[in-house]
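K.L.:
quick one: sequence plus predicted model below, questions after.
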Amino acid sequence: MHKLVATLLILFSLNTSLLSQSQISIEDFTLKNAFNVESVNSVNWMKDGQFYSALEDNKVVKYDVTTGLAVEELVDGGALSPSLKIDDYTFSDDEAKILLLTDRQSVFRRSYTAVFYVYDIATKAVSKLSEGRQAYGTFSPDGSKVAFTRDNNLFWKDIASGQEVQITSDGKRNAMINGSTDWVYEEELYLTKAFEWSPDGQRIAYYKFDESLVKEYNMQVWHEGQLYPEDYRYKYPKAGESNSVVNIFIYEVGANRSVKADIGTEADIYIPRIKWLKDAKTLSIQRLNRLQNQLDILHANTSTGKSTIILTDKSETYIDFTFCDDLTYLEDGKTFLFSSEKSGFKHFYLYSLSGEVVRQITNGPWEAVSLAGVDQSAKTPVLFYTSTEESPMERALYRIDVKGKNKAKLSLDKGWNRVVMTTDTRFYINYFTSATQPQKVTLHQSKGNKLVKVLKDNAALAKATKDHGFADKEFFSFTTSQGTDLNGYFLKPADFDPDRKYPVLLYQYSGPGSQNVTNAWGGGHFFWHQMLTQKGYIVAVVDTRGTGGRGEQFKKLTYKQLGKYETEDHMDAARYFGRLPFVDISRIGIWGWSYGGYMSSLVLFKGADLFKAAIAVAPVTTWRFYDTIYTERYLMRPQDNAGGYDDNSPITHADKLKGNFLLIHGTGDDNVHFQNSVALQDALIREGKQFESFYYPDKTHGISGGKYRYHLYTMMTNFIIDNL
């Protein structure tokens, strides 16, 4: 009797606790911003290393690094004449002027046009940079000039005299681009500004893209109230098709003339990065072949354009282009740092200026993920970098000298650390999260790793998630039928009962080098997933073979056959879930977006007896429709590897659909074209398959803005409730 009473009291207490928690609504995370994550944005480290600035409430505010306190309001956009809404800003090197970016209008994901103003801190004078709209305004090193692009041409302006000089004149939409990049460079190489001032301010190196051979993609745009739709055409190189022909020019400001850099005779290449050496006489050019399995570093003479190959890194699969950002020339003028996966894991190496390997600096069965900074004040320079040394699901900050000695871990807490470091490496801002800790932003002194101040603790968010009964990540791992250990986590209902049977929705992205299973707070569509747990679903997340953090062999196993191993792993995940006593094996679903939508489609079709339902948002349905750089990096060209393109296309397996399928796409998706979903729908219809589909008029890959996300999550919620 006493046991019964005790049990009833426990159940009553549990139910009371659950009732006291607020239920998560779709409005909360789409319209009300109830779970806002506070951060420190647009950070600029000041020249002397004692101050940094940040953009807050339309003001550029200067902070003392040693105290973390605001010491000066450098510019107030609202108080200027004319009043300006500041979207971003940059300082001149001497910090006497600020270039204010206003009225930013996106072109594609990262590209934009804007209206720029030059603000003089001493005189408080503000002046418009130029007429019309520009992009990528950049001060010269001495702060006397600003270079920018407009209408596919490159310009510079002398601030004092107002003289504006047009460097190129052949720019034309969908034909020739100077100083900025084409669509595929922007999307896949993360490069938009395609020019760089020399350290002495006497030259500007810039890219020229000849798009004349690239085929156009056409989208119709349905503007509200417009009688006829508008055709929108832009250059998009699909796998196996012609790319832009890219060249590098070096413009001499005083002589008003350009020299073409020698980048070799092969035109079908990529130039992922350029970088000036400190002597201003040499331009470093990184050259990647079309199949992206050979990277060359060239040094070009800025007067003649003549170049020499300094270093070549080759791979039997592909070179990860993100390594290009690790290239760092040291101040001794004799050595440079670069990274490679030639040991099987990404690590940093020291090279002589002639390209000879001096030594491998970091080493071990873990990834040296990113270079945060290099302290060159000491006799032996010191690297600061983030690493997976303790766990592939974590990132921690380390330091090590260029001799590969005196390694020390600086991160204090286990989880995910992202670091923004001062140029002199004396201080850094750490953006930290863990599975149980929303983002915490802290300011540190590197020497002694001293905490200076907590800048943002997101206490309000932590309280909101507690009040709404957010589920904690419950990590797990399992061994697949092929003997591979995979990582995952569950989000379970707050009133989880191990004796009940629950439906499971598997969320994944699965793309090469990606990671969803991390010891970090949140994740993709986290708030929606939390809401689903309150409706009685278990949400699972799994990282398959091909994802990142676990070395080259694990990541590059999917080379030439995207979709094959990832599908096998998700099918094994469903079998693993089915063996768990609390899972309803007849109610397992899967969903994803983009690459994740590709996977959820393929997994539902090929795993028809394992999965009851799937949602695919903006999926690739055949890699023949996707762009050159991304697709050929992992699959080669379709001319070279037709089976790799077709064997694991959802279109090929449309006849296998048995479960419930929801297909969603934006008609204005410039990245993964609506064409993908049209082709898949056509294949399913021809096979006599019933399914649900929805399109969002004029929406891009992210399907955002207004009430679109509210509508999307509402539709997906209803589909899950009705079909899983």
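P.N.:
Structure received.

K.L.:
drop to CA atoms for contacts and neighbour counts, all remaining ones
P.N.:
Noted.

K.L.:
so what's Phe691 up against?
P.N.:
Asn660, Phe661, Leu662, Leu663 (CA atoms under 8 Å, 6 or more residues apart in numbering).

K.L.:
got another, please set it beside the one above:
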Amino acid sequence: YSTDSAVTLAAFALYGELYVTDLRDDRTSKLETGGAVIDPRLSPDGRNVAYVTGGALHVQDLATGADRTLAAPESGTVTYGLAEFIAAEEMDRMRGYWWSPRGDALLVERADEAPVQTWYIADPANPARPAAEQRYPAAGTPNATTELFVIGLDGSRVAVPYEQEYLTTADWDSHALSIVTMSRDQRSLRLYRVDPVTGASTLVREDTDPAWVDVFSGVPAHLDDGSLVWVAAHEGGNRLFVGDRAVTPPTLQVRDVLGVDHDSVLFRASGGDPTEIQLWTWDGHSLLPVSTRSGVFSGRMSGGVGVLTEQTLENEGVATTVVLRDGMSVPIPSVAERPGLDLRVSIGRSGRRELCTAVVLPSWHEPGSRKLPVLMDPYGGPHGQRVQARQNAYLESQWFAEQGFAVIVSDGRGTPGRGPDWDRAVLNDLATPALEDQVDALRGVAEQYPDDVDLSRVGIRGWSFGGFLAALAVLRRPDVFHAAVAGAPVTDWRLYDTCYTERYLGHPDEQPEVYDSSSLFGDAAKLERPLLLIHGLADDNVVAAHTLRLSSALLAAGRQHSVLPLSGVTHMTPQEQVAENMLLLQVEFLKKALGA
């Protein structure tokens, strides 16, 4: 949803319909539109609401109901006001237009997918149904072309040119119209200030890195005095900058900026313990901790009001509190269902690199009573953190533990919270460090729990990057891992998208050997352990071709394996019945393979 600047109105879409709620009297109105509504956003003055339908950007006058098209696509591959696939999938940018502070114009993205190759996602369960066409920018292939325009409510249009491949974000506040762009190789990130009248841009700062430059949410922003709020890697840490000065130490790893209110900045960061994500503020003079307990915290701050969320290992679910202008705290009760599991998790460090590791044991297990088969349950990839100081992070792992496993969750090199150098340890190799760290964590846990884990019965499961890691484990380290369940695995990085893959592995035409060493096909003949591949046939992120091609390579090498295709399922499995039965099938497979 979105609000006006006075927070008197809220606009939202529900099942493609547009609604506006007057927050002063709780009155909600449904507005008539020309089609299914995406991303409605109120103007700051509350007079208009913009939205996208059919790839066109519309603006509706709330007083008169007059609805007009501000920008219409010139062809079927063009959209106005929407983030293109790569921006939404890999840069956390979910929007494609931004209101001016006065509400008289918008900065609008025009995206054209014509250069992007077309892939076809078929539904084998329904052969009469045509395959769905999808524009997918695989590594080394063209991205969508993007342009920016300042479009006035009076119909005026001013182009805002920029040179670099990616538009990572934009912001338009009372101080500046700002855009942030990034080069295709992601080693240069530029912040520009734009003149909305002429479209001319002035470079404010450029961050460079020989590996890659990270994109952080919540910036750019400005304090009341116009000082720039920014986050960048500097002197070994991801640091908060106000103006030209880093105001956080290198030991405090800033995750993102949540809000800027007058002269204060609310942000999240991890200190000595990466499993905790704490709330902090910069008040213009000093750093102040907002959260003081162990856990994972988040929130928002605007107009002197804060909304804070808290997740801990001691309490179930998410606790939400509203902090009013007078300092009064109002808790928002949760209506979420209880998970029905008694969590039994121990978090610590494991292995030579002191990997953040969680050990999840069955609630009924008596320490030292017997050795349990082990189930490694990682994600293990860049920007994906599994080991966190909150209960919700381990519910599925606890369920697997209740089936008779000692479950180990460990975050290796490349996972967030431990600084830029740790993140960049996976440059040019997404396989070796990830696998080494899982082995390291396993052996470290075995030293800590010698009477509770059985290293002769070790399984591994994972989804997406975790699926890649699970398959990799049994292919390259069958001496350690005895069975694997690989869900929606990336098996050849040439088949994954441009932005994510090229960040870590470069361009496939320039470094083919890097892609080969991080992919699985070359290891197919090595398989000697049970492997279950699971893939949704409607997956439009990690397409089913990954699993099908690996299966073909395994078959060509005469290696026995199992494949579970999921008809009508995309990258994740939101269907309750499918998700439940898939968990049961995984347990059955692992117990049979490990003799559990």
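P.N.:
That came through fine. Here the structure is a predicted model, which means the values were calculated and not measured.

K.L.:
how about the counterpart of Ala544 of structure 2 in structure 1, nearest residue that isn't a chain neighbour?
P.N.:
Structural alignment (TM-score structural alignment) places Ala544 of structure 2 against Phe674 in structure 1. Among residues not flanking Phe674 of structure 1 along the chain, Thr667 sits closest, at 5.3 Å (CA to CA, 6 or more residues apart in numbering).

K.L.:
picking up where we left off before, by neighbours, which of the contacts of Phe691 of structure 1 wins?
P.N.:
For the contacts of Phe691 of structure 1, the largest number of neighbours (other CA atoms under 10 Å) sits with Phe661, at 26 neighbours.

K.L.:
quick one: it from Ile651 of structure 1, how far?
P.N.:
From Phe661 of structure 1 over to Ile651 of structure 1 the distance is 14 Å, taken as CA to CA, to the nearest Å.

K.L.:
same question for Ile588 of structure 1.
P.N.:
Noted for Ile588 of structure 1: a distance of 22 Å to Ile651 of structure 1, by CA to CA.

K.L.:
Val126 of structure 1 too?
P.N.:
To Ile651 of structure 1, Val126 of structure 1 is 57 Å away according to CA to CA.

K.L.:
who has more neighbours out of these two?
P.N.:
Taking neighbours as other CA under 10 Å, Val126 of structure 1 and Ile651 compare with Ile651 leading, 22 against 18.

K.L.:
what's the match for the more buried one in structure 2?
P.N.:
Using TM-score structural alignment, Ile651 of structure 1 lines up with Phe521 in structure 2.

K.L.:
ok, Val420 of structure 1 next?
P.N.:
Per TM-score structural alignment, the equivalent position to Val420 of structure 1 in structure 2 is Arg300.

K.L.:
who does the helix or strand encompassing its match touch, helix- and strand-wise?
P.N.:
Using DSSP states H and E, Arg300 of structure 2 sits within strand 296-302. When contacts are defined as 3 or more CA pairs under 8 Å, 6 or more residues apart in numbering; DSSP states H and E, strand 296-302 of structure 2 packs onto strand 253-261, strand 264-270, strand 278-282, strand 305-311.

K.L.:
which parts of the second one are buried?
P.N.:
Within strand 264-270 of structure 2, the residues that qualify as buried by neighbour count (16 or more other CA atoms under 10 Å) are Ser264, Val265, Leu266, Phe267, Arg268, Ala269, Ser270.

K.L.:
same thing with the longest one?
P.N.:
Within strand 253-261 of structure 2, the residues that qualify as buried are Gln253, Val254, Arg255, Asp256, Val257, Leu258, Gly259, Val260, Asp261, counting by 16+ other CA under 10 Å.

K.L.:
mind checking how far Asp263 of structure 2 is from Thr357 of structure 2?
P.N.:
Following CA to CA, the distance that separates Asp263 of structure 2 from Thr357 of structure 2 is 38 Å.

K.L.:
the two: which is more packed in?
P.N.:
Thr357 (27 against 15).

K.L.:
I'd assumed Gly666 was in contact with the match of Ala544 of structure 2.
P.N.:
Yes. Judged on CA atoms under 8 Å, Phe674 of structure 1 makes contact with Gly666 at a distance of 6.5 Å.

K.L.:
residue contacts, the aligned partner of Ala200 of structure 2 in structure 1?
P.N.:
Alignment note (TM-score structural alignment): Ala200 of structure 2 maps to Lys306 of structure 1. When contacts are counted by CA under 8 Å, 6+ apart, Lys306 of structure 1 touches Ala261, Asp262, Ala300.

K.L.:
show me these that map onto strands.
P.N.:
Ala300 (DSSP state E).

K.L.:
ok, the contacts of Lys306 of structure 1 in structure 2, which still hold?
P.N.:
Compared against structure 2 with both residues aligned by TM-score structural alignment, their matches' CA atoms under 8 Å, the contacts of Lys306 of structure 1 retain Ala261, Asp262, Ala300.

K.L.:
thinking again about what came up before, what do Phe674 and Gly666 of structure 1 both touch?
P.N.:
Ala618.

K.L.:
which residues in the stretch 601-724 of structure 1 form helices?
P.N.:
628-635, 642-646, 675-686, 708-723 (DSSP state H, counting those that start in this stretch).

K.L.:
ok, which of those helices comes nearest Pro697 of structure 1?
P.N.:
helix 708-723 (10.2 Å; CA to CA).
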